[in-house]
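In: give me a 3D structure for the following:
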Amino acid sequence: MSTSYSPDQPQQSQSWFGPETEAALHAVVPNVMPEQSLALYARWWQLEAWLRELIYVELRALHGARWIDELRAASGRQSQDGAFSHMSTADSENPLAYLDYSQLLPIIDIHWDQLQYALLERKSWDGRQEELKRVRHRIGHIRRPHRDDLARIEQTLRDLERGAFIACASYNRRMAPRSGKFTDPVTTGWIAAEHPTAQRLIRHAEMQYGVSLDVEVSRRPWATWPNSLESVKGVLWHVDFFLRDRAVNVSALWNATRSIRSLIVHLHVSDPHHAGFTFSAADDAKAISDAVGLCFDAVLHASRRGHGAQGITDMDDRVLTEWRNRAESIDYRIMSRSGWYIVDESTIPISMFGAGGAVEILPNW
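Out: Predicted coordinates for the structure are as follows:
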């Protein structure tokens, strides 16, 4: 899941396409596929992908690992797809990826209290859906678009700019809980360093490996700050490891965290020298505290000095892009270029979707 966003600054002109993509586009557009259809598909992808990301984060913050119980409609398609393991993709374990757009709408309706801040006024949102579903049907059935279809989607994206900014910026508005105020297992275990693994690794990792740890929390816009951080809805834990002289092998790291994967909301790897885990405070606090310890061990075991773990000697833009592409191809929870980790109050002015809209003044939430 990666959010498309563009800061309000000049963009360099360059092609992001590999040779295979260039060849396919040259063969198909415009001789077989109208240019407008390609643009329409790209914008729809952007819109629907964003709504899936938004639903995912809010359901994880609300329900923790039990979020999947809200998506039973996806189980049939997902199990059928699972039979073709040789064709699995990063989305294969994401139940939201198996729901049609029309199936996303009831989920949004049920969880309107958690999602409304990022959407339109309720009547406007409901009224917009019939037109959007018509556009989606045209795309799905390879019908030529109406001349106003692209404009309809781009207007919706512009209307969602403010909410998308708040969604991502609130994710990155973080604070470190005071160990004297909060007594939950994560705070006492990792901020007060009372967890056995914390006592074993924090100082040792810093001195011997140049690996440091940062533990913070953020609050979703629909929640209020609680008096306790134990099994609370609407709060996310952010556990970041910074590697001064070492590089993470993302595939090895992800494999090493298999036993706690149901607790992981996101794994963020912006570059080989950082690994950030997000957990939902709605889950059992002791389980999260123990998971942080497992992640700590996994980061140390899945990293090597320099860039050797990835075969990288010079992290220029091209190599970094390839590294990020490989990381994001592993699992839908792995992020490397996502607005969930980039957008904050300092990135204004910003266009979240690049569809003609922008957030120029910091909104309240």
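In: contacts, neighbours, all on C-alpha from now
Out: OK.
In: wait, residue 209 sits on residue 245?
Out: Yes - using Cα atoms under 8 Å, residue 209 is in contact with residue 245, at 7.5 Å.
In: OK, contacts around the nearest residue to residue 117 once chain neighbours are set aside?
Out: Excluding the flanking residues, the one nearest residue 117 by Cα to Cα, 6 or more residues apart in numbering is residue 163, at 6.1 Å. With contact set as Cα atoms under 8 Å, 6 or more residues apart in numbering, residue 163 has these partners: 117-119.
In: residue 332 now?
Out: Each residue near residue 332 by Cα under 8 Å, 6+ apart is listed here: 1, 90-91, 93-94.
In: residue 264 too?
Out: Contact analysis of residue 264 by Cα under 8 Å, 6+ apart lists 277-280, 333.
In: next, the second sequence, to be compared with the first:
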Amino acid sequence: MIAHFERVLRKIMPVGDDSGTEWVDEDWADAESRIAMEEAVRNGMPPRALGVFARWWQLETWLRDLAYVELRARYGREWEGILKAGLGRQAQDLTFGHMVNSSSSNILGYLDYSQLIRVISDHWDLFEKALIHRSAWDGRQEELKRIRHRVGHVRWPHSDDLHRLEQTLRDLEQGAFMAFASYNRRFMPMGTADAVTAGWMNRQHPKAKRLVDHAEERYGTRLILEASRRPWATAQQVDDPAPGLLWHASFTLRSRSVGIFELWREIVARGMDSILVHLVANDQKHVEFTFSAADSGDEISDAIGYALETVLAVSRLSLPEAPDYQQWQSRARSVDFRVISGSGWNIVDDSTLPITNFGAGGGVGRIPAW
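Out: The predicted structure follows:
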């Protein structure tokens, strides 16, 4: 029975691999989860339902992740103002403090699928390049909603549900690559008068003057500040504000390390989490703070200063034995939905080709134009 689940949830070799070999990560699920799935099937759950739910999970969580980044890039910290439909459910959920987890702070997780699709439709210009042609996208929604209803109401899946979902994921491969790769296609703004460039590129911010060289010389911690543009952004100049542009403040620690729980706790204590789009937690020696340039340049410039102070404050010369990469990812993902580790947002770029983002039989073999 376990072998069946491994076939359903296997990881696929990257597109272009000519070995003809498919491989399975032996640690794809913990023992309790394996037993639960095996016993569910043994007691009447159709195995196909597991596959359908897994593919639906990929689809809906991807759309939420995408919506979060694009809405933050467009509206900055005011992004939640257009998602009022989820506020009541989120507030109710948060009253059960013993059940709060890393996704509880994401209001997008409290929208029905139909509400999520409506948000995407109302802001189509932000999603056009990441999805398929609008007429095809709109036409597919009725079938996808039927599948969602069967999943949500625990009904038997239709024999074609899995194939329909996998075809949709294959169709979304190119757009997902563009969304991820544009996040990691970085540039350094020069000669602009915005507060972030002036404050940190030109060292005019008080904390930049005081801490940048000190951090590298005394703590072995280097700050690199870069920007990226979302695929829908048209402006070439870095303005203030600049919707569609993201700032990335990356910290590399040579002789010191940070703990992800300690770092996030300090971020929240300093009130930085409201302006932070992502905390990219690559490993204990490399973390990155992402901000939306739709917010005030002065606020972002101050936040970069707080980020530098926070990294220095929580870093330590020696820590217990560093966790392996999978352990680090697991810890990071358990903190908050804004903490990114082992995700396309911090892995995929123009060089990671060929690639499959969803492992549903599709992929991207060359860089698409956008």
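In: which of the contacts of residue 332 of the first structure are still contacts in the second structure?
Out: Using both residues aligned by TM-score structural alignment, their matches' Cα atoms under 8 Å, the second structure keeps these contacts from the contacts of residue 332 of the first structure: 90-91, 93-94.
In: picking that back up, more neighbours, residue 209 and residue 245 of the first structure?
Out: For residue 209 of the first structure versus residue 245, neighbours defined as other Cα atoms under 10 Å are more numerous around residue 209 (17 against 14).
In: can you give me the distance of the aligned residue in the second structure for the more buried one to residue 188 of the second structure?
Out: Superposed on the second structure with TM-score structural alignment, residue 209 of the first structure falls opposite residue 219. Distance of residue 219 of the second structure to residue 188 of the second structure, given as Cα to Cα, to the nearest Å: 24 Å.
In: which stretches of the stretch 201-350 of the first structure form helices?
Out: 250-256, 285-301, 317-328, 339-342 (DSSP state H, counting those that start in this stretch).
In: where does the second one end up in the second structure?
Out: Using TM-score structural alignment, the residues of the second structure aligned to helix 285-301 of the first structure are 297-313.
In: what's the average distance of that stretch to the first structure?
Out: When the first structure is overlaid, stretch 297-313 of the second structure sits 0.4 Å from its aligned residues on average, using mean Cα distance after the TM-score superposition for the first structure.
In: now do the buried residues in that stretch.
Out: When burial is assessed from 16 or more other Cα atoms under 10 Å, stretch 297-313 of the second structure yields the following buried residues: 297-298, 300-308, 310-312.
In: same thing with stretch 40-53 of the first structure?
Out: Quick answer for stretch 40-53 of the first structure (16+ other Cα under 10 Å): 40-41, 43-44, 46-47, 49-53.
In: kindly report the same for stretch 206-222 of the second structure.
Out: 207-208, 211-212, 215, 219, 221-222.
In: so which of those belong to strands?
Out: 221-222 (DSSP state E).
In: dump the buried residues of stretch 206-222 of the second structure into a markdown table; add distance to residue 42 of the second structure as well.
Out: Shown next, in a markdown table, are those (distance: Cα to Cα, whole Å):
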| residue | distance to residue 42 of the second structure |
| --- | --- |
| 207 | 61 |
| 208 | 62 |
| 211 | 61 |
| 212 | 60 |
| 215 | 58 |
| 219 | 57 |
| 221 | 54 |
| 222 | 55 |
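In: tell me how far the equivalent of the residue nearest to residue 117 of the first structure over in the second structure lies from residue 291 of the second structure.
Out: By TM-score structural alignment, residue 163 of the first structure lines up with residue 175 in the second structure. In this view, residue 175 of the second structure and residue 291 of the second structure are 22 Å apart by Cα to Cα.
In: what do you get for residue 42 of the second structure?
Out: 48 Å.
In: got it, and residue 24 of the second structure?
Out: 36 Å.
In: more neighbours, these two?
Out: Each of residue 24 of the second structure and residue 291 has its neighbours counted (other Cα under 10 Å); residue 291 has more, 27 against 14.
In: wasn't the match of residue 163 of the first structure part of a strand?
Out: No - under the criterion used here (DSSP: H, G, I helix; E, B strand; the rest coil), residue 175 of the second structure is helix, not part of a strand.
In: wait, which of the contacts of residue 332 of the first structure is closest to residue 252 of the first structure?
Out: Nearest to residue 252 of the first structure among the contacts of residue 332 of the first structure, counting by Cα to Cα, is residue 90 at 15.5 Å.
In: show me what the closest one aligns to in the second structure.
Out: Checking TM-score structural alignment: residue 90 of the first structure goes with residue 102.
In: doesn't residue 232 make contact with residue 218 of the first structure?
Out: No - using Cα under 8 Å, residue 218 of the first structure is not in contact with residue 232; the gap is 12.0 Å.
In: number of residues surrounding the corresponding residue of the second structure for residue 126 of the first structure?
Out: Taking TM-score structural alignment, the alignment pairs residue 126 of the first structure with residue 138 from the second structure. Residues within reach of residue 138 of the second structure, counting by other Cα under 10 Å, total 12.
In: quick check: residue 138 of the second structure is in a strand.
Out: No - with three-state DSSP as the criterion, residue 138 of the second structure is helix rather than part of a strand.
In: not counting its neighbours along the chain, what's nearest residue 227 of the first structure?
Out: With Cα to Cα, 6+ apart as the measure, residue 182 is the residue that lies nearest to residue 227 of the first structure, at 7.7 Å, once sequence neighbours are left out.
In: so stretch 260-269 of the first structure matches what in the second structure?
Out: Aligned by TM-score structural alignment, stretch 260-269 of the first structure falls on residues 272-281 of the second structure.
In: and that stretch, which residues are buried?
Out: 272-273, 275-281.
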